[in-house]
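Enquirer: Here's my sequence, what's the structure:
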Amino acid sequence: MAYEDILPRLARPSRYLGGEVGSIKKNPELVDLSIALAFPDVYEVGMSHLGFAILYRILNERPWLAAERVYAPWADLETELRQAGEPLRSLETERPLAQFDILGFTLQYELSYTNILMMLDLGGIPRRREDRDDDHPLVVVGGPCAFNPEPLADFFDCAVIGDGEEALVELCEAVRASRAAGEKRTQLLERLALIEGVYVPAQFAVDYHLDGRIANLKSLRAERPRIRRRFLADLESAPFPTAPVVPTMNTIHDRVAVEIARGCTRGCRFCQAGYIYRPVRERSPQGVIDIVEKSLAASGHEEVSLLSLSSGDYACIEPLLKNLMGRFAESRVAVSLPSLRVGSLTPELMEQVRKVRKTGFTLAPEAGSERLRQVINKGISAEDLVETTRVAYALGWRVIKLYFMLGLPTETAADLEAIIALAAQVKKSGKGSQGGADVNVSVSTFVPKAHTPFQWEAQIGMDETRRRQDLLRDGLRAKKLRMKWHAAEMSFLEGVFARGDRRLGAVISRAVDLGCRFDGWNDCFDFGRWQQAFADCALDPAWYLRERGEDEILPWDHIDCGIPKEFFQRERRQARVGAATPDCRTGACTGCGICDFEELRLRLCDPRTLGEEPAVQDAAPESAAPEEQRCRLRLRLAKLGKGRFIGHLEFMSLFHRAVRRAGLPVRYSQGFHPHPRISFSEALSQGMESEAEIIDLDLAEPVSAEGAVNRLNACLPEGFRVREGALLDWRNASPSASIECTVYRFELPADAPSDLPGRIAEFLAADEVPALRLKKGQQTRVDLRPGVEDVELLADALVLKMAQGSPLPVAAYLLGCDEARVRDLPACKIGVIFRQSPAGP
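Expert: This next block holds a predicted model:
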C-alpha cells in the first residue's frame, strides 16, 4: 500500500508528502550506503531544527551516500500503518526504515524517547540492540541528550558524542568499509569504537549497589576508559546548507536560520549547552552574510534568524546586523535574534531589528532575585533588565516575554516573590508607551542536567512544584500578568531521564507498550501510564530526583565532555556562596580545561572582515510605484498528485515563498507587518486536485507573462505547476470577485446509484434541497440547492458547476453516500467561469 492511499484519512497529510524544494532524492541502487535521519517528533518540529538540516546536506554531498528523512508519525498515521501492516517509510523515496544501512536519531529532549521506540517498531526493527542481526540497520543516536545516553543504552548500537559534522561522516565511511569487507555486526562495532567521539554501549558494563547507586561503570576496552566528545574546531570552514529544504507546510520556525556562533562562555550553572558546546567558535560576518544571501534566494523566506546560545554576545553583532538590514530591509526581510541576553542587548541592536518588522522580544532573567541570579551565575541586574524593556516598549514593542525557572538550588519564598515583583516592574517600564505594554511570564521547573555544576543537586517533586506554581500564578494574576508553566508531571519525568541510568530502558519499553507517545505534548501526555510502567518494572522514579553525592559514580561518568568534574565541583561551591565566575570572553581564563590554546580555543570573529556597511534603506512605500507601471499578473495553477493534500493556508505560504524565489516585483502592503499583494481564489477542499487555481499578483512593474510562468515553475515543489499567465490592468477585480462559477469533476464510484439521472433532474428542479451536515461534531441543517448552477452526468464522472459553496455535500447527496466517501473519490476542480472575459486565463 502506498502512503498516498492513506493520506486522505489523515488530519495533517502534508507532514508526510516529501518532494519539497531543496530536498535530495537519490537512486538507492546508485549509492554504496544509505542513512535515514530520524527526528522523534512531528515534521513541523523536526523541520525547524538546524542541526538536522546541516547533517542532511553534509551527508548528501557524498556521491556514494544517500541521506533521507523520517519524522515521528502522529497517532492517526501510526494507527493506519499498524492496521495495514505497513512499515514507516522515509520522505524522499518512501523506503521502509528496515532497508536502510543506518538509522540515525537525534536526541533533543528526554520526553521524545518513547517516539524512538515507536519508530523502531513501525520500521520493523527490533527495539533492543542484542535482538538485531547483520541484516538490520545500525541504530545511531546523537544530540545533546547523548551526553547521558544511558536510559536508551539498550536500544542503540552506538552514539556520536558532541559535534556531528565530521564524526558522522567518519562513521558512515567506516560502515561503508565494513560492508565492503563483509564484516559481521560485532566486527563493525569494533571498528566504530575506534572513532573518537563514538560510544558503543555494549563495550561498557554497569554494576549496582543494593541501594540502587552505581557500584562500577567499567569499559571492557582498557585502552578506552572514557569517550571524549567530538568538536568542530573551526566553524567558519564547516559546511552549511545554503539551499535548505523548504517545507510544504507551516513549521514551528518558518525562516532562514544561520548559526553565527557555537558555544557560550557565560557559565550559567544550570545550562548544559553552555558547557558541552564550549569553547565559543564564531563564524565571520562575511561568512554569515554569504550564507544569508544564498539561503534567502534559495528558500524565499522573509525572516532570518541569527542563532547561537547568546546571539547578542557575538563579537560583531552590531555591524553584522546593520549590514544585513542595509542589504535586505528593502526586500522586507526581518532579522531576529532569538537568544538575547540583557547585558548584550543595546538600543542600537533593537533599533536595527525593528526596521522592517518587530519580531518577538524575549528575555530570560531565569531568577527573580539578585541573590539567586548570583547563585546561578546569571550576571544581570534587575536595573539592566528594566531599562532594556523600557527601551523596547519605547521602540514600539507591545509584548515582552520573560522566562524564569522555579526550584533552583537554594530558592526561597522570597525568590519567588521577586519574580512577581520583577515582572511587574517590567510592565511598569512600558507605562505611557503608545499602544500599551504587556508582559507574558513563562516559568519552567529546574531540571538538573549532566555535565553542569548542578548535576548533583536535588530536583523538587511534583507536589512542591505545583505549590510554587500556584504561588506565582496567584501573585502574577494580582498584578494583571499572565503566566505559562510546564506541567509538574512532565518536568518530573524529564528529571528522571536527564540523570537516569540503564535500568530505565525497561521502563521506556514498557511505557511504549502501554501507549505512551509524544510525551512532550500536553494533549498526548498520560502520566498514569508512566506510573504503571515504573510500577511494572519495580523502579521508584522519585529516587532519580535525589541529591547525589560528589563521590558517587554518575551514570554519565564515562562520557567526557571536555570539562573535568573538579571544575564543576568548584563551580558548585561558588554557587553556594553566591560567588561569580567571570566570562572568559572578556576576562581571565576560568580554568574549565576545555581549551588547549592551539586547535581547541576561543575563536571570535574580527569586525574588520566585514568591510563597508551598506546604508540602511527603509522599505519603499506603496506610492513609490508609478501607476503607469503597475499591473496585475493572473495565473492559472494546477495542484495535482500529492500536492492536493496541501491545505489552503499552507498553499498560500508555499506560493509566497516561490514568488520570492522567482524574484517577481510584487507590491507590498503598508504598516508594521507588510505582506505581498497576492490574491487567491476560494479555498479548495483538501485532497481534491485542481487545474484551475486562480492567483493574482499585484506587480510594481510589468513583466513578461511567459517569463514569469517559467520562473515560477522552476521554483514550485512537486505537485504544483502554473499552466498559463496573463497581464491585466491593476484595477481588475480580485479572483474571488471575478469568478462567476467553478466546475468540479467527481469520478463515479462502481456502486453509483442506478437512478442517478433521475436524482440529478429532481435536484435541479427543486427550489430547496434540505440536508444534514456534520460541522464541528454537530449535525446542522443546510440547503444544498443555492449555489449549484448545473449538474452534468458523464459516462464515468459527475460534473458540478458551483456559483458558491462546497461541492462535497452536493456530490454526496446525489451519489447517496456520506462526505467521507466522496473525499475518497478521485476529484478535480477542472475550470472556472469569469463574470467577464479579462485578457487572462
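
Enquirer: can we go C-alpha only for contacts and neighbour counts from here?
Expert: OK.

Enquirer: what's downstream of the helix or strand containing Glu650, the next helix or strand?
Expert: Assigned by DSSP states H and E, Glu650 belongs to helix 648-662. With elements assigned by DSSP H and E, the helix or strand that comes after helix 648-662 is strand 678-680.

Enquirer: Now do the helix holding Glu650: distance to the chain's middle.
Expert: Centre-to-centre, helix 648-662 and its host chain are 19 Å apart (C-alpha atoms, centre = their mean, to the nearest Å).

Enquirer: for that helix, which positions count as buried?
Expert: Across helix 648-662, burial judged by 16 or more other C-alpha atoms under 10 Å covers 648, 650-662.

Enquirer: and which of those is nearest Leu210?
Expert: Closest approach to Leu210 among these (C-alpha to C-alpha): Glu650, at 56.2 Å.

Enquirer: so who does the nearest residue to that closest one once chain neighbours are set aside touch?
Expert: Nearest residue to Glu650, sequence neighbours excluded (C-alpha to C-alpha, 6 or more residues apart in numbering): Met249, at 5.0 Å. Taking C-alpha atoms under 8 Å, 6 or more residues apart in numbering, we find Met249 in contact with Ser14, Arg15, Glu44, Ile646, Glu650, Phe651, Ser653, Leu654.

Enquirer: how about this one, so we can line them up?
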Amino acid sequence: MSKIDQTEALLQVTKPSRYLGGELGSICKLDDGIEVRMALAFPDVYEVGMSHIGFPILYHILNSLDWAAAERVYSAWPDMAQWLEENNQPLCSLESSRLLAEFDIIGFTLQYELSYTNLLGMLRQAGLPLRREQRDESAPLIVVGGPCAYNPEPLAEFFDVALIGDGEEAIVELAAAVRRSKRENWSRLQLLEHLSGIEGFYLPQFFAVSYNDEGTVAEISPRRDGYEKVGRRYLNDLETAPFPTQPIIPYMQTVHNRVAMEIARGCTRGCRFCQAGYIYRPVRERSPETIRNLINQSLGNSGFEEISLLSLSTGDYSCIEGLLGSLMAEHAADRVAVSLPSLRVGSLTEELMEEVKKVRKTGFTLAPEAGSERLRAVINKGISADDLLETTGNAYRLGWRLIKLYFMMGLPTETDDDLQQLIELATQVKRSGKGTGGNDVNVAVSTFVPKPHTPFQWHGQIDIEETRRKQEMLKEGLRKKKLRFKYHEAELSFLEGVFARGDRRLAKVLERAVELGCRFDGWREHFDFEKWMQAFADCDIDPFWYLRQRDFDEVLPWDHIDCGLPKSFFRSELDKALEGDATPDCRDGDCHACGVCDFKERRMRLTDSEAERPAQQAEGESEEELTRVRLTLTKQGRARMVAHLEYLAMFQRAVRRAGLPVRFSGGFHPKPKVSYLEALPMGVSSEAELIDLELTQKIDVDHVLSSLNVQLPDGFKIIEAKEIPWKSLSPSSAVASSRYRVPLPAKLPLDLQKRIEAFLQAEQVTVVLMKKGREKQVDLRADVQEMSLVDGELELLLKKGSPLQVAAYLLEMEIEEIRRLQVRKIGIILKNSAEE
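Expert: Sure thing, here's the model as predicted:
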C-alpha cells in the first residue's frame, strides 16, 4: 500500500483538521483479510460532507463486513489542492492515507449539481483519467449515487455505475460483486454485465443516446436485451435497517455537528416542485422505541449536545409529540437539545414548541414556499396564511426572537402579484410577534429549478435577467418593510438548472470547466461564471437551451431511469396544478395511485400513533457536592494541528461521553463549566496543558483520569488529575509562565547568541504585526522572562503569548517557517510555586 505523508501541508493550509483523520469513531482496517476496499468520496469540503447522514450509514455497513473496508475522502479546499498540485501529490483517504487509485471502488454521492466539477477534480487529483473509456482494468470502479443520480446523464461519460435509490442493501451487493470478480478474475466488462442484472444499478455504457437535428433526444437505446430501464432500489423496512450508533466525532465544527436521527424516510405531502418527495416514497417510519434506543447509544458514544430528528417532514411523524416529550424528559437534565429541522406549517403545534424550548431554542425555519394562496395551491403546498401566522405567533410568544421563512420564486404560473403577496405575508409574520419582545424575520428566496421525476419536469426555468428582476422587486419591497432578504445568485441557479435537466453532451463542458479551474461552484467566493460561459462557448453549447419548457412527447434524458412513478402520474399532477386542484395527503386519505406501492413489501409503514406517550420528566438532581478537579493533559502528534476552539469542543464531548457530572452554566444556552489555558498556537505541541472541571459530585480523581483518557482521540492524554480548592484561580490565571523549546533550523544567524543577549538586555523589542488586516506594534520583550540555547534548541520562558513570534524574530525567519520546526511546550510554572 502507498501512503502519503501530508504533515508539511497541514502547517500551510487553513483548517488542517479537515485532513487529519483519526477522529474518534473512525475505522481503519489492516490489510489482512480485506478483499474489497471502497473510498466513500464526498465532492465537497469536509465540514459539509461530515454533515451528510447517508455517508456514515454506508461507512458502517461496509466496515461491519469482515472482508470489506470503507474509508472517506472529501474535496481538498483550494489551498490544499494547490499544495497537492505543486508537490505532485495525489489525493488520499483520511483513514489510512491510501492513494485513491489503489481502492477497488470509489463511490461519489451526488447531492447537488454544482458539485460535479469537484467530482472531476477529485478524479484528477487521484491521478485517474476522467472518462470511463480512458481508464484501464486496474482502475477503481467509479460509482455514483444520491438524488442527482436520478438524472446522472451529464456525468455519464465519467462513471461506471450509478446506484438508483436506497443504498443500504445495494452497497453490500456491489461490494460482493467486486469481491467475486477479483476471486474469479473477471474483466471489467464481465463485472459491469453482472451488475446490470441487479436491481438499481445503471450502467451508462449499456445505453446509446441519439439526438434530433433541433437538439432534443431522439432515442435512448439499450445495448443489452432486457435492460431497457433501470428500476429504483427500495429499502422496504426502515425499522430493521442498520443505523450507526458510534458516530465519527469531527475535530472541527461541521455544518451539522449533532446526533442526526432519521425517524422516517419518504413523504406523502406531494409538493409538486419537490423531487425528494417523489423519489423517496413510500413513507417508512421507525418506531419510537427504536429511535430512542439508537439516540441513547449515539449520545453515549458521541457526547453531542443536540439531537436532530430528520425526515422530509418531521412534524408528520405519527408519534412526534410523544417521541419529543420522552426525549426531552430523558435528556433535558443533561442539557441535550432537540431540533426539528424540517417542520411543516400545520404540523408544528404549540405543545411541540414547548418541548423544543425546554433546553434551548434551536433554529426556527418555516417554508411557505409561495406567497399567495393561489400559488400554494398550484404547487400543492396545502397550507394557509392563517396556519402560518398562528404558528409564528405561538413561536414569538414562547420566546423565539427570530423566524426564518423560506420561499421560491419563478414557480409555474407565478406573477408579480404573487411576489407582492410574498412580501405582505412576511410582513404579517413580523406583525404576529408584536408585543412579544422580539419579532425579527429573515426571508430567504431561492429560484425554482425544475427537477426530473416531478410534475414540473417539463416546465421552463426563468433566465438570469428575469431572476434578477424578481430579486430586485423583492429586495426593494422587503427593505421597505424592514425585513432581511437572502437569495441565491441568479448565475448559480441558472447553472444548477442546466445540469439538473441536462444530457450527455454536457460532459465536454464539465471537462472544459475543470480545465479552466472551476471548483466549489456552490461556494460564492469560488464560483466563476465567466469561466463557465467560456466553457460553454468553447464546446459550442448553448446553456440557455436547457432551461426551456419541454414538450410532453419529448424523450427526456432521464426517461430510462425509473423512479417508481410513471410519467402519466406526473402529467396528471401537472394538469391538476394548472387547474389549482389539490392532491390530498394519502397518509390519512385515499390512495392517489402514484404507482410506488405494491401493498405487500413495498408499502407505507407507519407507527401506531398511540405507541408513544410523553414520559414523565426525570426527577430533579440530587443534592450537589461541588468539586473541582484539575487535569494536566498532553497534546502531541496529530493533535497539535487541532485548533483551540476545536480542542475545547472535543474535550467537552469527551466529558459527556465519560459520564462525568459536570456543572453547567445557566441561561438559554447552558455550557459545561470547564476552563482551559490560553490558546496554544497551531502546530505547537504541549506536555503541560491545564483543564479545570467543575463537578456536581465528588468523584475519585483516578476515575476521572481513566474514564476521560478512554474518550480522547490519539495525541491527547491526561497524565495527572487532582482535586483542588473550589475557589482556586482558573488555569489561565494560575499559570505564571510557560516554557517552550524551539528546534533550531539548519541555517542559523551567525550572531544568534549575541541576538539573544541583546534581546534580554533591551527594555523593548518592538515589531510590526498584521492584526485583522491592520498593522499593530507589539513589544516582544515584555512577556519573555528567560531565553537561552539548551541542547541545541532555543528555550523560552514566557509569561504569556506565543513563542512563534519571538522565535521568528531571533532566528530571522517567517512565523510559518517556525511553525514547521515542531515547537513544544515542555512545562509551566504556577503562581506561588517554585516547581514546574
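
Enquirer: Give the aligned equivalent of the residue nearest to Glu650 of the first structure in the second structure.
Expert: Superposed on the second structure with TM-score structural alignment, Met249 of the first structure falls opposite Met252.

Enquirer: what about the helices in the stretch 701-841 of the first structure?
Expert: Taking DSSP state H, counting those that start in this stretch as the criterion, the stretch 701-841 of the first structure carries its helices at 705-713, 735-738, 756-765, 808-815, 819-823.

Enquirer: swap in the stretch 301-450 of the first structure?
Expert: Here the stretch 301-450 of the first structure has its helices, by DSSP H, counting those that start in this stretch, at 317-328, 347-353, 370-375, 382-394, 413-429.

Enquirer: any idea what Arg482 of the first structure aligns with in the second structure?
Expert: Matched across to the second structure, Arg482 of the first structure falls on Arg484, judged by TM-score structural alignment.

Enquirer: With adjacent residues omitted, what lies nearest to that match?
Expert: Distance criterion C-alpha to C-alpha, 6+ apart; nearest residue to Arg484 of the second structure, sequence neighbours excluded, is Asn442 at 4.9 Å.

Enquirer: For the residue mapped onto Ala394 of the first structure from the second structure, give its distance to Pro670 of the second structure.
Expert: Superposed on the second structure with TM-score structural alignment, Ala394 of the first structure falls opposite Arg397. Distance check for Arg397 of the second structure against Pro670 of the second structure: by C-alpha to C-alpha, to the nearest Å, it reads 22 Å.

Enquirer: ditto for Ala337 of the second structure
Expert: As judged by C-alpha to C-alpha, Ala337 of the second structure and Pro670 of the second structure stand 10 Å apart.

Enquirer: Please apply the same query to Thr766 of the second structure.
Expert: Distance from Thr766 of the second structure to Pro670 of the second structure, by C-alpha to C-alpha: 42 Å.

Enquirer: Now name the helix or strand holding Ala70 of the second structure.
Expert: Taking DSSP H and E as the definition, Ala70 of the second structure sits inside strand 68-74.

Enquirer: repeat for Trp458 of the second structure
Expert: With DSSP H and E as the criterion, the answer for Trp458 of the second structure is that it lies in no helix or strand.

Enquirer: And Leu680 of the second structure? What does it align with in the first structure?
Expert: Leu680 of the second structure maps onto Leu684 in the first structure, with residues paired by TM-score structural alignment.

Enquirer: still on that earlier bit, buried ones in whichever helix or strand comes after the strand holding Ala70 of the second structure?
Expert: Downstream of strand 68-74 of the second structure, the next assigned helix or strand under DSSP H and E is helix 78-86. Buried residues in helix 78-86 of the second structure, counting neighbours by 16+ other C-alpha under 10 Å, are found at Met80, Ala81, Trp83, Leu84.

Enquirer: Many thanks, we can stop here.
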